[in-house]
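Let's see this in three dimensions:
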Amino acid sequence: MIILTTLIFSVSAYFIGALNGAILLCKLKGWPDPRLEGSKNPGATNMLRLHHAQAASLVLIFDLLKGVIPVYLAYFAGVPPVAIGFIGIATCLGHIFPPYFGFKGGKGVATGLGTLLPLGMDMTGLVIITWLLTIAVSGYASLAAIITAIAAPIFIENIKPEFTLPVLMLSCLIIIKHISNIRRLIRGKEKKIVNWKQ
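So this is what the prediction gives:
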């Protein structure tokens, strides 16, 4: 019964995760596909670069919620912790490989954060603080995502260790999606979202 419930939630989470906020907003507004403009990543950061803060905020909230909702529903349905973790991963896989948009989606950062929010305010606070501090110090959104992904399994191991494995897997997935950013960071060619020198 637990396996069937987990499977149903995971499949549903995948298709919910595949609803990309940036792509849908651009279609609604008649804007160019964000996968073809700017950083070519359909996420909040690229929407900020291409349009304005309001558009980026809408995308961020949308992508956070689609991570939160499946995990919360699974929790209230009594799904075991490890299974809930895999449901969260399914949501992020939907965001990264959306069947509605030719399996070309985003990098899963906001959606991944959304899946962590139901794990508690302590975990949420640590993740958000890590992301904001990295942005404040470096100005790079990609570096903030990478460092937060590295830190998340360490945080969860000390807060709710039963979720360590799925969070570790989710972190690996996000880091793999940022390989091109890592290369640009090493070469000094990554674009900053905040430039304190200007």
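
alpha carbons only for contacts and neighbour counts from here, please
Will do.

In contact with Ser39, which residues are there?
Under the criterion of CA atoms under 8 Å, 6 or more residues apart in numbering, the contact list for Ser39 reads Asn46.

Next, it: secondary structure please.
At Ser39 the chain is in coil, as set by DSSP: H, G, I helix; E, B strand; the rest coil.

what distance separates the start and the end of stretch 151-170?
12 Å (CA to CA, to the nearest Å).

Pull out the buried residues from the helix or strand hosting Cys26.
Following DSSP states H and E, one finds Cys26 within helix 21-29. Within helix 21-29, the residues scored as buried using 16 or more other CA atoms under 10 Å are 21-26.

With respect to Ala136, which of those residues is nearest?
Taking CA to CA as the measure, Ala136 sits nearest to Ala22 out of the buried residues of helix 21-29, at 24.3 Å.

which strands and helices sit next to the strand or helix carrying Arg183?
Assigned by DSSP H and E, Arg183 belongs to helix 179-187. Applying 3 or more CA pairs under 8 Å, 6 or more residues apart in numbering; DSSP states H and E, one finds that helix 179-187 contacts helix 141-159.

one more to put side by side:
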Amino acid sequence: MDGVSPAAIAAALVIGYALGSIPFGLLLTRAAGLGDIRNIGSGNIGATNVLRTGNKRLAAATLLLDAAKGAVAVLIARHYLGEAPAMLAGLAAFIGHIFPVWLGFKGGKGVATYLGVLLALAWQCALVFAVLWLTVAALTRISSLAAIVATIAAPIAAWFLGNADLAAVVAVMSLIILIKHHANIGRLLAGEEPRIGSKT
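Just a heads-up that it's a prediction; the model follows:
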């Protein structure tokens, strides 16, 4: 990312983090009178845990909004600052979702926001991610396993596009997602991971 000014970098990071840190899952469930989503199921603020409330429309809205905030951060930064800052804005939005200052830096696992960032940066990577996620989720009904498989594939797809900066950014996000899923990985190995739609 040579040639990018410090001001552009700072602006991209601020734009991305500010948008990414909006906790839509928490806001939507509270607005719907369902209380604090952090007290339900896994305690996560993402769409998978919102689905545990039994409200599919709310879960779908959370998924779309969490993805949209990542995409919007990229698009705003690209329009005003350029392609390299757009990648940084996407990364910052992703980090903002996982570590939102408003919730004591305890947010979601970032999968939906990751997908939104991918869609805005390189739709080919997003397509690979989405197809793998949907396929694994349909076969196993385990959201975390679908996310892990798709997350591993995305930076490989980015590398094949021939953009080193893109591949690096996607790889960093993928690594963070895998780290955030360490408990899920343990439960998967033990055969104890809950399936999509379960209340636990």
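
And the helix or strand following the helix holding Cys26 of structure 1 against structure 2, how far off on average?
As assigned by DSSP H and E, the chain's next helix or strand after helix 21-29 of structure 1 is helix 44-50. On superposition with structure 2, the mean distance recorded for helix 44-50 of structure 1 (mean CA distance after the TM-score superposition for structure 1) is 1.1 Å.

Now helix 44-50 of structure 1: buried residues?
So helix 44-50 of structure 1, judged by 16+ other CA under 10 Å, has buried residues 44-48, 50.

got it, and stretch 110-130 of structure 1?
The neighbour-count check on stretch 110-130 of structure 1 (16+ other CA under 10 Å) flags 110-119, 123-124, 126-127, 130 as buried.

quick check: longest helix of structure 2.
In structure 2, taking DSSP state H as the definition, the longest helix is helix 56-81.

quick check: angle from the helix or strand following it to helix 56-81?
Towards the C-terminus, the helix or strand next in line after helix 56-81 of structure 2, according to DSSP H and E, is helix 83-98. Inter-element angle recorded for helix 83-98 of structure 2 and helix 56-81: 150 degrees (by axes from the mean of the first three to the mean of the last three CA atoms, to 10 degrees).

matching residues in structure 1 for the helix or strand following helix 83-98 of structure 2?
Under the assignment DSSP H and E, the closest C-terminal helix or strand after helix 83-98 of structure 2 is helix 111-121. Under TM-score structural alignment, helix 111-121 of structure 2 corresponds to residues 109-119 of structure 1.

Please enumerate residues in contact with that stretch?
17, 60, 63-68, 70-72, 88-89, 91-92, 95, 123-124, 127, 145, 160, 170, 174.

One more pass at 7 Å, please.
Residues outside stretch 109-119 of structure 1 that contact it (CA atoms under 7 Å, 6 or more residues apart in numbering) are 60, 63-68, 71-72, 88, 92, 124, 145, 174.

on average, how far is the longest helix of structure 2 from the matching bit in structure 1?
Once superposed with structure 1, the aligned residues differ from helix 56-81 of structure 2 by a mean of 1.0 Å; criterion: mean CA distance after the TM-score superposition for structure 1.

Check which helices and strands that helix is in contact with.
Secondary-structure packing of helix 56-81 of structure 2 (3 or more CA pairs under 7 Å, 6 or more residues apart in numbering; DSSP states H and E): helix 6-20, helix 24-31, helix 47-51, helix 83-98, helix 111-121.

Compare those and give me the one nearest Pro155 of structure 2.
For those, the distance to Pro155 of structure 2 is smallest for helix 111-121, at 10.0 Å, taking CA to CA.
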